[in-house]
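Visitor: One predicted model, sequence on top.
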Amino acid sequence: MNQNIDLVGLGIQKGLIKFDEDKKSITYIHQNKKKNYTNPEEKVQALTFLKLVLHYGYKPQRIRQFVSVKMGSDTKEADIVVYNDDECEEPHILVECKKEEVSEQEFLQAIDQAYSYAYALPNDVKYVWVTSGLRNEYFSVDKNKVSRIDEPDIPQVGVNKLENYKFVYDAEGLKQEVGKQKFSDLKVVLEEILTKQFEKAHDALWAGGQLNPSEAFDELDKLIFCKIWDERKYRRTGEPYDFQIITVDKEEIKGYIRLSADQLKEAIRLEENKRLAERVKSLYEEGRKKDPEVFRDGIRLTDERIRTVVGYFQEINLGATDLDSKGRAFEAFMEEYFRGKNGQFFTPRPIVDFVTKVLPIKNESLVLDTSCGSGGFLLYALNKVRKQADERYPDYRTNYEKALRHKSYWHDFAENNLYGIEINEQISRAAKMNMIIHDDGHTNVITADGLLNESEIQKLTKNRGFRYNRFNFIITNPPFGSTIKSKEKNYLKEYNFGQKDPDWLDVKAKSTPTPRENQSTEILFIEQCYKFLEEGGYLAIVLPDGILTNSSLQYVRDGIEDMFRIVAVVSMPQTAFTATGAGVKSSVLFLKKHKVAHTEKLKNKKMSLQAKLKKKFDYDVTLEIWDIEKKQILRDLEGFDNPFIDLSTTELKKTDEYKEWRAEVNAEYTERINNLKEELQEAYLKVKQEELPDYPIFMAIAEDIGYDATGKKTNNNELDYISEELTKFITAIDNGAI
């Protein structure tokens, strides 16, 4: 459970605090002081007070809050002072509390403020603690020598000497000795807190102007990678973690006796930062040896900035934090940063959940996302298999052998069966980190143009898994609205949708396809997914509704009909993507790949039907007769009541009257031809329905999928009901019932 929630509950239970019924006010019982709990800073102060009592062991009677401090002619107020005596005359620790949303600059100012209070108090304060709840800095104070020395923690009650680190593996397994420092293990945090940690660490990296937001995101990714790698390293009980601030003694600094107080303070800080950076970079290189594709360049942060990020994450146990919570926290932070960047609009999670829920994905399935973005579809596929492992081995938490089988069931799937392609290198890297945070699955996420052919993709990545006709499931939301031009991408000619097939009703058309100058990415991705799927494999793809409705895109719908059995069309509300920055009306198509022989049979059957209809309607002969008639009319003006009949032919063709008359004749015959074509098209649609294989298609319209246009929850997700019915429908297809 979350420690902050535990602290508040325990504080109430032990009579340290109480709340009004509406929880807008908090009362500190030992001082009988009521404060406004809606104030963000007050919440941090309340938690800090409870930690001092319940974790560090100080008596509430020796803790004073809102202590007046005389600063020249002004009177300020220190948030918390801990005393050594019951009379509260010997200050021991001074605490300055700031709200969670405090900026890096404001936090540094708070440190200076805390020190000014410490020096202004009449008796010596030994320690200063500055906290925002999300970040903590600790210092020892010696007014006669060094003004400020970093510490890993403040001491528990009765402890006179601190070790130079705070966080150790399996702290609960250590035998605690009276008067000795009590170490801490890493803690689990709530999703909301973790999201804020990501945001604050990122802001601290770029807000100073030395890094732009994009660079800051990359560097933060690297350090999170180091943090996870550190947690996974083997350690004995009581062994300290590397990803934490470890202080140094002044004796470790060469020539410290000759340094002034400020020089010594700076030398100590630099040495601490240097050693921390060395430990972090060592973790990074260890991880890169195993996964060279995750990050291709080194850590570019200064030692001081590495320390800043470590300060935000050193006490968090990312590995033990609830999988869904840490995943959503990272995705919320990541998508807030990437929203709309480079045309990136990530698929809303209710849609991702719906798609993966209805498909019969199992741990032996091969799953691909050809434009994976942040990895949402892959992660939900992984979560689906993980839940299957839970059902298969329900007692895995208490049975070691079952635990091994449980992990092997889903982890092998994550490592060997999940594949993703993302063209944007930064987003691809973020997707890999997203998978790592979710306990793996990043191995086969690559950076490449998802429309390249299989051999080109394999050349780029040396990953032989990206082969055509291999995957059981493809789940994807391809980029909308982009256009691939033949002048820029040679691979356009490799696609059938990159060619114009001759119109069966165009008698002048060439008998072979002609190259298109450009094509929409989403249309090409339909065909690319077809190539990657095995026969009988499923494709679930988010597409703009224009592909389903625009008359000019009938050839795309015909192509889909040839390549796939259309399983389902589920229409999403107009607002489905509004909250993520896109406003295109879209639907999810579920398709099942035909056998190649079946596709060829369909194509041949269609060509045969078209030929029969043209013969039945005497189409070619009729068009030829009409063409002769029209030419004859245009050549021979006699027999018509024309006011310009006496003019010579040359002069006649220059007149507006002639041009108008000629246009009318052309329009008349064009209308005849179009009417005939419409008649044949209608006849073709009818005969297709009669003679081509018929099957049911699942159709659904979702008007509310759990959130509105602003992203606010509506508590009504129609996809839940639709998914139940569609799951039954797909099961019936696989069983041969429909």
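Guide: Great, that's in hand. Numbers count the residues shown, from 1 in each chain.
Visitor: C-alpha only now, for contacts and for neighbours.
Guide: Fine.
Visitor: Now residue 81. Nearest residue, chain neighbours left out?
Guide: With sequence-adjacent residues excluded and distances taken as CA to CA, 6 or more residues apart in numbering, residue 81 is closest to residue 94, at 4.6 Å.
Visitor: Now name the helix or strand holding that neighbour.
Guide: strand 91-97 (DSSP states H and E).
Visitor: same thing with residue 137?
Guide: Assigned by DSSP H and E, residue 137 falls in strand 136-140.
Visitor: helices or strands next to the helix ranked longest in the chain in the packing?
Guide: In the chain, ranked by residue count with DSSP state H as the criterion, the top helix is helix 656-691. Packing partners of helix 656-691 (3 or more CA pairs under 8 Å, 6 or more residues apart in numbering; DSSP states H and E): helix 596-616, helix 619-635.
Visitor: So which bits of that helix are buried?
Guide: 658, 662, 669, 673, 676-677, 680, 684, 688 (16 or more other CA atoms under 10 Å).
Visitor: helix/strand/coil for residue 280?
Guide: Under DSSP: H, G, I helix; E, B strand; the rest coil, the three-state class of residue 280 is helix.
Visitor: Who's the closest spatial neighbour of residue 726, skipping the chain neighbours?
Guide: Here the residue nearest residue 726, using CA to CA, 6+ apart, is residue 358, at 6.4 Å.
Visitor: want to compare, so here's the second one:
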Amino acid sequence: MTFTALPPAPVLIQQGKLLDFIDGKTQRQETPEEYVRQEILKSLVREYHYPKAHVAVEFPVPIGSKKTRADILIFAPNKPHAVENAFLVVECKSDKVKSTDRKEGVEQLKSYLTACPNAVYGMWTNGVERFCYRRMVEGGKVDFDEVPDVPIFGQKEDDAERPRFDQLKAATSDALMFAFKRCHNYIAANQGLQKPEAFWELLKLIFCKIQDERSDAIDFYTTATERKSLNGQLVVKGRLDKLFNAVRADFPAIFQPKDGIDLLPPVLTYLVSQLQGYSLLQSDVDVKGHAYEEIVGSNLRGDRGEFFTPRNLCDMAVAMLDPAEGQLMLDPACGTGGFLIAGMNHVIEKIRKAELKKWHNNETQAEIHARDRIKKYAAACIVGLDFNPNLVKATKMNMVMNNDGAGGLYQANSLLNPLRWADDLRARGLPGGVDVVFSNPPFGSKLPIDDHTVLEQYDLGHTWQYDKADDRWARTANLQKSQPPEILFIERIVRLLKPGTGRAAIVLPDGILGAPGLGYVREWLLTHCRLLASVDMHPDTFQPNVSVQTSLLLVQRKTDTEIALEAASGQRADYPVFMAVANHIGHDKRGNRTYVRDERGNEVMEPVTELVRVADAEGRVQYVPQTSLKKVLDDNTRQIAQAFRQWLADHS
């Protein structure tokens, strides 16, 4: 008799609770402070490589005659959990608590450090602010020296001051987002810049950090001693100016010859101290994407109908169309590059899997050969256009952090006649040559296109008449007075596709798919395309930024022969269309994440295995699988993509 193993029963967690990352059992109250603490715990284990066995949460520490509980204590290796064995003390607060607060600010951390006789390091953070200290004892007196960061597990003090390449932390948690926000706010508060201006200065620093990671020696660092003196700060500025000169030479389309790092030496030195321990190139794609988009979104949202596409919608569209290596991928309204990055990483994952198989799971050889293929693919097959030059610049940065492909991004008006595009963009031969398009074009009657030289290019820029007898729309010779941009983008996207094989995933307002007066748009679309799928998106998809009801439409361009045959026969070919409703999108109208619940309202958790960088007893870093419990996001976009691929296989 054969027995089939049953899947493990789901773990349930009470509403308003979250599971402690260290023991995986304790249910803690889901508060802003607890969110910060759990993210810092993930960072200490996954990025700083402290073993969970060395970590205690809410450990009692005697302060005078009473005992209070420190948020996080990390103990010395091979020592029992006792106050006298504490090596690192971490205190976490919500972002409402300031570091200067007399009761809960950094002074609270210092009191814990004083009470732990052998503690060496401490960290205080509210997610936005972060301060690290080294406890010094001289002549029986305790003092605190502010340092750039606490050490990685097994790291020597000198290395903590100037990290080695193999000691840089690959971000796996929201700690990187905290660092970006912290730097952005610090520039705004201490440099006298508005937040959008502060963003561009932070952008320069991120470029310098990546440039440094691609060089032979680390120059993106500062020591505690350098931070304390003007001379030391000037030394740091000299190193960063040299790095930025190299950045400017490598990215002339982003930075002008006159551009420099316009930050005061003490401000610059602080920012370097907050970023120097991370490896942006090695960090998880989703983690750094989320961190970067948080900063971009708060600074670059324009007044041209720009609302950035949620990553789960991007991932769903990419999984549905399944782009391949060698296929030209385009977004004619790329914004911050969400679709392009999702599509590029989808193909890169295919390349890495293929090389791993070819080299019989020899990861070193596979990565060497994959790197060359990825570089060629990203340079040749990724193209993005956007009218907003600032968004293009920000997208180039995003692409550089995510395997590159920045060379295919252009500032251009996609709706203009392609003959009016810049020479290097025209040389791409886009009209009729694109394999896959992903796009969320700008919407709205508040953004009318009324330039007749633009409208006259398009069938949909003309007026149409409806014939009730034939139930057909016919184009006239007259131009519309104006058109919303999304209608013209439909035709532009279809004209860009390769006839017969080119496919597109387009986010469109539902009015286009159902409003009686827009029947001519649907007529044109069905004449020129085969409809593959229509996914009705949840009303909260773009919340909390904007309320708009949308659908994701997947189409494939017909050939001129197919169009002519259908016209001659007087009827269109009949075929099946995939339909779905994305009624669970993982967040509510306020942007808060939503999770799967059981019939009693408990949130369901499931085991998730990830490859995580950890250190052994000697401090050597390696990748090992780790399983942890995570709440199940109430999001069915991935299932929709899987169902579509199966449907497509069944109907091919």
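Guide: Great, that's in hand. What you see is a predicted model, and the numbers here were worked out from it, not measured in a lab.
Visitor: TM-score of the superposed pair?
Guide: TM-score of the superposed chains, computed with TM-score structural alignment, normalised by the length of structure 2, equals 0.73; 546 aligned residues with a CA RMSD of 4.2 Å.
Visitor: Make CSV out of the helices and strands packed on helix 656-691 of structure 1 and add mean neighbour count and distance to residue 150 of structure 1.
Guide: Shown next, in CSV, are those (neighbours: other CA atoms under 10 Å; distance: least, CA to CA, whole Å):
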stretch, mean neighbour count, distance to residue 150 of structure 1
helix 596-616, 15, 69
helix 619-635, 13, 91
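Visitor: quick one, which of the ones you listed is nearest to residue 233 of structure 1?
Guide: helix 596-616 (49.2 Å; CA to CA).
Visitor: outside of the closest one, which residues touch it?
Guide: 504, 535, 562-563, 620, 680, 683-684, 687-688, 692 (CA atoms under 8 Å, 6 or more residues apart in numbering).
Visitor: Relative to residue 375 of structure 1, which of the residues you listed is nearest.
Guide: residue 535 (24.8 Å).
Visitor: Secondary structure of that closest one: a strand, I assume?
Guide: Yes - per three-state DSSP, residue 535 of structure 1 lies within a strand segment.
Visitor: Check the alignment and tell me where it lands in structure 2.
Guide: With TM-score structural alignment as the criterion, residue 535 of structure 1 lines up with residue 499 in structure 2.
Visitor: Excluding sequence neighbours, find me the nearest residue to that match.
Guide: For residue 499 of structure 2, the closest residue by CA to CA, 6+ apart turns out to be residue 559, at 4.7 Å.
Visitor: what residue of structure 1 takes the place of that neighbour?
Guide: Residue 559 of structure 2 maps onto residue 595 in structure 1, by TM-score structural alignment.
Visitor: now residue 185 of structure 2
Guide: Aligned partner of residue 185 of structure 2 by TM-score structural alignment: residue 203.
Visitor: Looks to me like that match is in a helix.
Guide: Yes - using three-state DSSP, the assignment for residue 203 of structure 1 is a helix.
Visitor: what's it in contact with, if anything?
Guide: 103-104.
Visitor: I'd like the distance between it and residue 545 of structure 1.
Guide: Plainly put, residue 203 of structure 1 is 39 Å away from residue 545 of structure 1 if you go by CA to CA, to the nearest Å.
Visitor: wait, isn't the match of residue 559 of structure 2 in contact with residue 535?
Guide: Yes - counting by CA atoms under 8 Å, residue 535 is a contact partner of residue 595 of structure 1 at 5.2 Å.
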